[in-house]
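K.L.:
output the structure for:
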Amino acid sequence: MNTKNRNWASILSLLLWAIISTITAIGSVPTALALEYNKEILVQADFSGRDLTDSSFTKANLRYSNFSNANVSGVSFFAANLESANLRGANLTNATLDAARLIKTDLTNAILEGAFAANAKFDGAIVEGTDFTDVLLRTDEQKKLCKLAKGTNPVTGRDTRETLDCP
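P.N.:
Sure, this is the predicted structure:
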């Protein structure tokens, strides 16, 4: 093969590789991009129904915000203010809620499986049908939640009191 033909073969190989790489990359685009809302003031923000997987709301002010039916799995709400927020039906699987304020937060039918909630405050939270399977909680918060807990999560089929290991 002469030099001219080798050059064309190299160019065509490179072009073919670029086309295949592009097609492969398009097929593997994630459904959601992780977003950062750290230290943001997002009072009354509407995130309902959104896919926010692996996003970060560290130290954000989210009072009265709406996360109903949102996918917030793996999200960091570390030290976030979620007072009076709507998390009805939200997927909080493996979320970080450490030091978060969930005071008067509506967690009806939410899934918190595997969430880290040490030092989180749940005073007055609504926990009907909430799934707390394998959630790390302080003992005093767990006892408070047991006084409020009732119902069964419609997605996981788990009883809220059982997921909290209530007596």
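K.L.:
CA only for contacts and neighbour counts going forward, please
P.N.:
OK.
K.L.:
tell me the contacts of the most centrally placed residue in the chain?
P.N.:
Relative to the mean C-alpha position of the chain, the nearest C-alpha, by C-alpha atoms, centre = their mean, is the one of residue 72, at 1.9 Å. Under the criterion of C-alpha atoms under 8 Å, 6 or more residues apart in numbering, the contact list for residue 72 reads 51-55, 90-93, 95.
K.L.:
change it to 10 Å
P.N.:
Listed by C-alpha atoms under 10 Å, 6 or more residues apart in numbering, the contact partners of residue 72 are 47, 49-56, 87, 90-95, 111-112.
K.L.:
could you measure from it over to residue 115?
P.N.:
Separation of residue 72 from residue 115 (C-alpha to C-alpha, to the nearest Å) stands at 11 Å.
K.L.:
to check against the first, give me the structure of this:
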Amino acid sequence: MSRIFTGLLSAVLALLLLLPSPAFAASSAATRANDDLKVSGNDFSGRNLQEAEFAEARLSGANFSKTKLEGVVFNASNLSKANFEEANLSYGFAYLTSFIEADFRNAILLESTFLQCSLRDADITGADFSGSIIDKEQVIALCEVADGVNPVTGVSTRESLECR
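P.N.:
Coordinates of the predicted model:
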């Protein structure tokens, strides 16, 4: 019985050794985001940070105005009081991130995802959230203050949030 078990165990180990091992490398987006964080200050305005990844970033009060942030990832980050005015965050993903008192005036956030994020007291005047996924309680709070029309897409903030 032990010979069968030993043989079976040897066969499984041999098979595991033949399987390709996973590659462990940072993506170019993660590398670019880390390099960008090393610049002095928190002024990212007007830059192209498409597909950048920010994990546990402390960027309270950072300036992302007029920045290209399509496909950006914010994971467990602090972006309270950050300025995203006229930025494009379409197709982005944010998880466990604070956007408390952030400025999203006239921002474009098409098909973005905000899960377990706080958008409390954010200025969303003229922001377009069309197709975005946002926690229900956040949508309810945002609908209470939603106003304006995005100057680029022509969509009202209330319409983009599907406010009732």
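K.L.:
translate the residue nearest to the centre of structure 1 into the numbering of structure 2.
P.N.:
Matched across to structure 2, residue 72 of structure 1 falls on residue 69, judged by TM-score structural alignment.
K.L.:
please apply the same query to residue 142 of structure 1.
P.N.:
For residue 142 of structure 1, the residue aligned by TM-score structural alignment is residue 139.
K.L.:
residue 68 of structure 2 against residue 85, yeah?
P.N.:
No: the pair residue 68 of structure 2 / residue 85 is not scored as a contact, 11.2 Å apart, by C-alpha atoms under 10 Å.
K.L.:
now do the shared contacts for those two.
P.N.:
With contacts defined as C-alpha under 10 Å, 6+ apart, the residues adjacent to both residue 68 of structure 2 and residue 85 are 45, 108.
K.L.:
quick one, helices of structure 1?
P.N.:
With helices called from DSSP state H, structure 1 shows them at 3-27, 139-148, 160-163.
K.L.:
biggest helix in structure 2 by residues?
P.N.:
In terms of residue count, the longest helix belonging to structure 2 (DSSP H) is helix 2-18.
K.L.:
so which bits of it are buried?
P.N.:
Of the residues in helix 2-18 of structure 2, none is buried by neighbour count under the rule 16 or more other C-alpha atoms under 10 Å.
K.L.:
OK, contacts around the counterpart of residue 153 of structure 1 in structure 2?
P.N.:
Under the alignment (TM-score structural alignment), residue 153 of structure 1 pairs with residue 150 of structure 2. Neighbour list for residue 150 of structure 2: 86, 105-108, 124-129, 156-157, 160 [criterion: C-alpha under 10 Å, 6+ apart].
K.L.:
let's see 6 Å
P.N.:
The neighbourhood of residue 150 of structure 2, defined by C-alpha atoms under 6 Å, 6 or more residues apart in numbering, consists of 106, 126-127.
K.L.:
many thanks, have a good one.
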